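Enquirer: Next input, structure requested:
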Amino acid sequence: MVITKNSQSFRYMKRYWILYAMLVLPIAFFLVFRYIPMAYIQIAFKNYSIVKSPSEMDWAGNNGFEYFIKAFSNRDFLYSLRNTIGLNFLDLLFGFPAPIILAILLNELAFKRFKRFTQTIVYMPHFLSWIIISGMALQLFAPTTGLINIVLNKMGFASIPFLNEPSYWVVTYILLGIWQSCGWNTIIYLAAITGINPELYEASSVDGASRLRNIWHITLPGLRPTIIVMLILSLGRILGSEFDRPYALSNKLVSEVSNVISIFVYNNGIRGLQFSLTTAVGLFQSVVCVIFLFAANALAKKFGERGIW
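Expert: Alright, predicted model coming up:
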């Protein structure tokens, strides 16, 4: 009997059809909630009307780019763009190395029980919402009633305006972000460390290498591919902005540094009903993030790394 390619494919599908059936829900999710809504991107180029479908709406002026021009003529948008880039850059500068350092420190712990306990403690903040974290921050950092400032006052020091002055607020914002996400992000790096050949450490120990030498010459080179991939993904989000974190921590006294693009979209789109304007802003944000993603990936490949595709 001759086994044709079609019969092989049929037997393969008959054997593994359950695995493919499990893909139905994820594919349906992406189609319904990711790809079909992309038809509404054209709202950025049209005059929005609630009673018309996107294809029936009239084109905006200036060849459809009216709302892009309005966005870049809007002072609030330019401030939010500056704040988004600034806060994301500081997050990348200080927040990106933090989980790498923490993962290396956890890996070097000799007592396994203490290591597991410490891992559990540092993971926990990830499961707290920013509303809860902002409430905790208010109890700790409030100018007059915050625990830290009360202790400082009793020690004879002046109160520190952690949440009321822009420069202090930015520092507090970055530190709270590191505290919330650092432990969770170590999971990826700890998994990468477990993939490093233990014989390399044994050989270096025989040669008399110290722990710092092992970290520098074995652990960090072993982590490099993972670090490169995570850095590329982080650069792809350099213009992205989460909503809950800046919104929960901000107040009117620091609005000049806390208003990011997501808050601008919320204020002008959801509250101001300027859907075409905020769709144009969101499209611009997404396009720039994609450009950064491709550029970072190309740069990684140029220096001999694998990249993400």
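
Enquirer: C-alpha from now on. contacts and neighbour counts both.
Expert: OK.

Enquirer: Let me see the contact set for residue 237.
Expert: 289, 293 (CA atoms under 8 Å, 6 or more residues apart in numbering).

Enquirer: I have a second one here; can you model it like the first so I can compare?
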Amino acid sequence: MAATLYRYRWYYLMMLPGVLYFIIFHYGPMGGLIIAFKDYNLVKGVWGSEWAGLKHFYTIFESPDIIRTLRNTVVISVYRIVFNMLPDLMLALVLNEIRIRWFKRAIQTITYGPYFLSWVVVYGLAFSFLAPDSGLLNQTIREFGGTTVDFLTAKEYFRSILISTEIWKNTGFGAIIYLAALAAIDPSLYEAAVVDGAGRWRQLWHVTLPGVANVFVLLLIMRIGHILDAGFEQVYIFYNSRVYEVADIIDTWVFRRGLEQFDFSVATAVGFFKGVIGLLLVIGANQLAKKLGQSSIW
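Expert: Next up, the predicted model:
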């Protein structure tokens, strides 16, 4: 054991910063979960606050908003999984087929650029298109004799706007992962397919897609584990009081309860609940992937 550690000492040294990062910023703060079981008081501190048992968990499930927030969170997360993963894969497949290098790089740059924009900027762009009076889309509607629509405050359009802006912002970044998987496919498989008389579509179906299937399954498992994280930053910036019914998610409810009302114990209890559910979902999805013969996390 000691000989092995010494032999790979430089690898362990390079791994050390990443390990320290997770210990300090991910595992260390987990000790704060104790306040989910206490009546946390800022003056008394974590250890001085009185124990409350499961009181705050009862508060969560007795809240009249919990069903609505859970439903909205799951629905928006499922929409993200269904509608966001396929564009990433499709863009990667298209880029993989482009043989003109400068054109391929240009498309990658254009699609990857929005990833670096903050959601505040993305909302500003969406507002310039969807605003009821000055928005480009509503101006076009008026030009054709139609009636303007306040898209940003309409419940029936809110989730569509969320998913559309998510696709526009993150598809380019998501495609990079699939491009890396495509680059790892053995070229001899394509050569064998050509010898067998397979055209481009057959090669795509029998070589390319199976080559990225494992990556797709792994990303799907990770997304399922975050199904109770519906994208707080985006939702918080886009939503308003008129769309609470379809937009209020667990994280926005926690934000109002924890930071605006200073009820940190309830907010922590929600975080604890989300973590447990996420862990169970990851374990379940991982076991299902194993049974289906696909790659799994462990």
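
Enquirer: can you map out the strands along the stretch 101-250 of structure 2?
Expert: Along the stretch 101-250 of structure 2, no stretch is classed among the strands by DSSP state E, counting those that start in this stretch.

Enquirer: quick one: the helices in it?
Expert: Remark: helices assigned in the stretch 101-250 of structure 2 by DSSP state H, counting those that start in this stretch are 101-112, 119-130, 136-143, 155-183, 187-195, 200-203, 209-225, 232-238, 244-247, 250-255.

Enquirer: for the fourth one, which positions count as buried?
Expert: By neighbour count, and taking 16 or more other CA atoms under 10 Å as the criterion, the buried residues in helix 155-183 of structure 2 are 155, 158-159, 161-163, 165-179, 181-182.

Enquirer: mind checking which of the helices of the stretch 101-250 of structure 2 is nearest residue 285 of structure 2?
Expert: helix 209-225 (5.7 Å; CA to CA).

Enquirer: next one: the closest one to chain centre, how far?
Expert: When distances are taken as CA atoms, centre = their mean, to the nearest Å, helix 209-225 of structure 2 is centred 14 Å away from the chain's centroid.

Enquirer: Alignment lookup: residue 223 of structure 1 to structure 2.
Expert: The alignment partner of residue 223 of structure 1 in structure 2, by TM-score structural alignment, is residue 212.

Enquirer: What distance do you get for the closest residue in space to that match that isn't next to it in sequence to residue 96 of structure 2?
Expert: The shortest distance from residue 212 of structure 2 to any non-neighbouring residue, by CA to CA, 6 or more residues apart in numbering, is to residue 181 (5.8 Å). Here the distance between residue 181 of structure 2 and residue 96 of structure 2 works out to 11 Å (CA to CA, to the nearest Å).

Enquirer: In structure 2, which helix is the longest?
Expert: Secondary structure assigned by DSSP state H gives helix 66-97 as the longest helix of structure 2.

Enquirer: Over in structure 1, find the residue span it aligns onto.
Expert: Counting by TM-score structural alignment, helix 66-97 of structure 2 corresponds to residues 77-108.

Enquirer: what about residue 21 of structure 2, how many neighbours?
Expert: Other residues near residue 21 of structure 2 come to 12 when the count uses other CA atoms under 10 Å.

Enquirer: picking up where we left off before, tell me which residues in the longest helix of structure 2 are buried?
Expert: 66, 68-69, 71-81, 84-89, 91-93, 95.

Enquirer: before we move on, back to that, give me the distance between the two termini of the match of helix 66-97 of structure 2.
Expert: OK, stretch 77-108 of structure 1 end separation, CA to CA: 46 Å.

Enquirer: how about the aligned residue in structure 1 for residue 225 of structure 2, what does it touch?
Expert: In structure 1, the residue matched to residue 225 of structure 2 (TM-score structural alignment) is residue 236. Applying CA under 8 Å, 6+ apart to residue 236 of structure 1 gives the contacts 289-294, 296.

Enquirer: quick one: which of those residues is nearest residue 218 of structure 1?
Expert: Using CA to CA, these come closest to residue 218 of structure 1 at residue 296, 25.0 Å.

Enquirer: Remind me which helix or strand that closest one belongs to.
Expert: helix 275-302 (DSSP states H and E).

Enquirer: what's the mean deviation for that helix versus structure 2?
Expert: With mean CA distance after the TM-score superposition for structure 1, helix 275-302 of structure 1 departs from structure 2 by a mean of 0.7 Å once superposed.

Enquirer: In structure 2, what stretch matches that helix?
Expert: Counting by TM-score structural alignment, helix 275-302 of structure 1 corresponds to 264-291 in structure 2.

Enquirer: got it, and stretch 147-165 of structure 1?
Expert: Under TM-score structural alignment, the match for stretch 147-165 of structure 1 is residues 136-154.

Enquirer: Buried by neighbour count: which residues of the matching stretch qualify?
Expert: Those would be 136-139, 148-149, 151-153, for stretch 136-154 of structure 2 by 16+ other CA under 10 Å.

Enquirer: hang on, residue 214 of structure 2 packs against residue 293?
Expert: No: the pair residue 214 of structure 2 / residue 293 is not scored as a contact, 9.8 Å apart, by CA atoms under 8 Å.

Enquirer: And those two? Which one has more around it.
Expert: Comparing residue 214 of structure 2 with residue 293 by neighbour count (other CA under 10 Å), the higher total belongs to residue 214, at 17 against 10.
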